[in-house]
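# show me the folded form of this:
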Amino acid sequence: MSALNLKDTYKSYYTASEQPEVVDILEATYISILGSGSPGTAVFYEKKKALLDFVEDLQQQYTGSDKAFISNIVEIFYWFDEAETGFVDIGNFYTTVDLDLLHYRIAIRTPEYISDKNIQETIHLSKTNPFANDFKLFKYTAGKSVQVLHLGPFAGELKTLPILQHFATEKGLKKSGMHHEIHLVNFESGQSQDHLKTILRDPVVKNKQ
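Next up is the predicted model:
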């Protein structure tokens, strides 16, 4: 019995053009862990590694069954507390506010049939995982969004995001939720970033101004 490969099953979700585009993103289910501060810290990478290990433990429970699945693409949702920072738009998301004020959710998509009970069962099997008790089920519907595929180092996003912002503005759209990044190529601290492929996605609504 073949395992459900989420990248193949939700192909459009994991696909973006190098040119900005408008897409509609339906509800998705994730296992995730929260954090705050700059995404380049040691604890950020520790949480990301722990999440990958946890999802692997979850997958192993279903090996050979009709619920077997494969999912290992890391996604990050980023946001600021706007009561503290004010509105932060797409194009200047990483340059307007001190990144120490950034909040994030590291996530990996799972099949819809994964439940809180499944997570609790995996927690008991992952006793050596330092963040096991912090993993939670997360459901999210982005809806109408703008997105673009960014190639290369993360630092280059400072040039790509303004392009996405300009596209949204031309379409009469404005940012309406968390900035979302899908890391199609896994990256660990210290590795070269030249080969990275990252979907940059932001939910939007019609700008009534």
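# every contact and neighbour count from this point should use C-alpha atoms.
OK.
# in three-state terms, label the residue nearest to the spatial centre of the chain for me.
For the chain, the residue nearest the mean C-alpha position is residue 75 (2.4 Å; CA atoms, centre = their mean). Three-state call for residue 75 (DSSP: H, G, I helix; E, B strand; the rest coil): strand.
# so how far is residue 205 from it?
Distance of residue 75 to residue 205, given as CA to CA, to the nearest Å: 22 Å.
# what's the single longest helix in this protein?
Criterion DSSP state H: the longest helix present in the chain is helix 42-61.
# got the contact list for the helix or strand following that one?
Next along the chain after helix 42-61, taking DSSP states H and E as the criterion, comes strand 69-70. Residues from elsewhere that reach strand 69-70 (CA atoms under 8 Å, 6 or more residues apart in numbering): 3-6, 59, 62-63, 111.
# and for stretch 118-134?
With contact meaning CA under 8 Å, 6+ apart, stretch 118-134 is reached by 33-34, 47, 50, 53-54, 57-58, 135-137.
# rerun that using 6 Å as the cut-off
If you take CA atoms under 6 Å, 6 or more residues apart in numbering as the criterion, stretch 118-134 is touched by residue 58.
# let's see this one next to it:
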Amino acid sequence: MQHKYEWRKKEKALYLPKNQPEIIDVPDVNFITIQGEGSPADSIFTDYIGALYSLAYTIKMLPKKMENQPQGYFDFTVYPLEGVWDINDTAKANFNGVINKADLVYKLMIRQPHFVTEGFFSEMLAIAKTNKKNPLLDQVCFETISEGRCVQMLHLGPFEDEPVSFEIMEAFTKSEGLSRVSKVHREIYLSDTRKVEPKKLKTVLRFQVT
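Presented below is the predicted three-dimensional model:
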């Protein structure tokens, strides 16, 4: 009997770092993604997440019932939500050190197992659209993302306290003779904000270095 693939057990280096900075080389990874802009407090942000998860669970559950399963298929635990964050061009041109949440731009994503190809993604997306009737599914894409060499650490606590962790990461980066590529960064959400109080949230923070 084939055991379910558990990313928490098999990929600790990528998803369960310690709460101190470290260097990691991230492989090319396939994701389902959706782009947005504005504050994460906006209702559309939650709707984007809902669209991603509806497709992610279609990809997880439907092949179990298929006679012709995709090549290399295996059961797995759905990967955590991730987000890549930046600010819009106008905000960059007028940046004064303070980020207005309304100026944020982001790409939300959920990683996919290697058996999910672009063709299989398209097939599952069509089925998800039929079952869910969610217009935001039209905006979901399939992408292979290359991060390469990065610095990451586990941030414990509210999102608002992340600048403290980024300062620690940037000091570490400098001490290692590296440079941060840009202010764009990735967050991997290990906690469910609906169930976990802010002081107990666990978020992986990561940025590219050179």
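# returning to what we had before: can you tell me how far the residue nearest to the centre of the first structure sits from residue 108 of the first structure?
For residue 75 of the first structure, the distance to residue 108 of the first structure - CA to CA - is 6 Å.
# also residue 63 of the first structure?
Residue 63 of the first structure is 18 Å from residue 108 of the first structure, by CA to CA.
# and those two? Which one has more around it.
Legend: neighbour count by other CA atoms under 10 Å for residue 63 of the first structure and residue 108, higher for residue 108 (22 against 15).
# secondary structure element holding the more buried one?
Per DSSP H and E: strand 103-110 holds residue 108 of the first structure.
# that strand vs the second structure, average distance?
Superposing on the second structure and averaging over aligned pairs (mean CA distance after the TM-score superposition for the first structure), strand 103-110 of the first structure comes out at 0.8 Å.
# what's the matching range in the second structure for that strand?
Under TM-score structural alignment, strand 103-110 of the first structure corresponds to residues 105-112 of the second structure.
# ok so residue 149 of the first structure is a strand residue?
Yes. Assessed with three-state DSSP, residue 149 of the first structure lies in a strand.
# trace it over to the second structure, please.
Using TM-score structural alignment, residue 149 of the first structure lines up with residue 154 in the second structure.
# check residue 201 of the first structure too.
Match for residue 201 of the first structure (TM-score structural alignment): residue 206.
# helix, strand or coil for that match?
Applying three-state DSSP: residue 206 of the second structure is strand.
# correct me, but it touches residue 186?
Yes. At 5.1 Å, residue 206 of the second structure and residue 186 qualify as touching, with contact defined as CA atoms under 6 Å.
# mind listing the strands for the second structure?
Applying DSSP state E to the second structure gives strands spanning 22-26, 29-37, 81-87, 104-111, 141-145, 148-156, 185-189, 202-208.
# closest to residue 166 of the second structure out of those strands?
Proximity to residue 166 of the second structure, assessed across the strands of the second structure by CA to CA, is greatest for strand 202-208 (7.9 Å).
# same for that closest one, what does it pack against?
Helices and strands touching strand 202-208 of the second structure, by 3 or more CA pairs under 6 Å, 6 or more residues apart in numbering; DSSP states H and E, are strand 148-156, strand 185-189.
# next, the angle from the first one to strand 202-208.
Here strand 148-156 of the second structure runs at 150 degrees with respect to strand 202-208, directions being taken by axes from the mean of the first three to the mean of the last three CA atoms, to 10 degrees.
# can you count the residues close to residue 15 of the first structure?
15.
# can you check the one 10 residues further on too?
The number of residues packed near residue 25 of the first structure is 17, by other CA under 10 Å.
# can I assume it is in contact with residue 146?
No. Under the criterion of CA under 6 Å, residue 25 of the first structure makes no contact with residue 146, lying 10.0 Å away.
# thanks again, I'm all set now.
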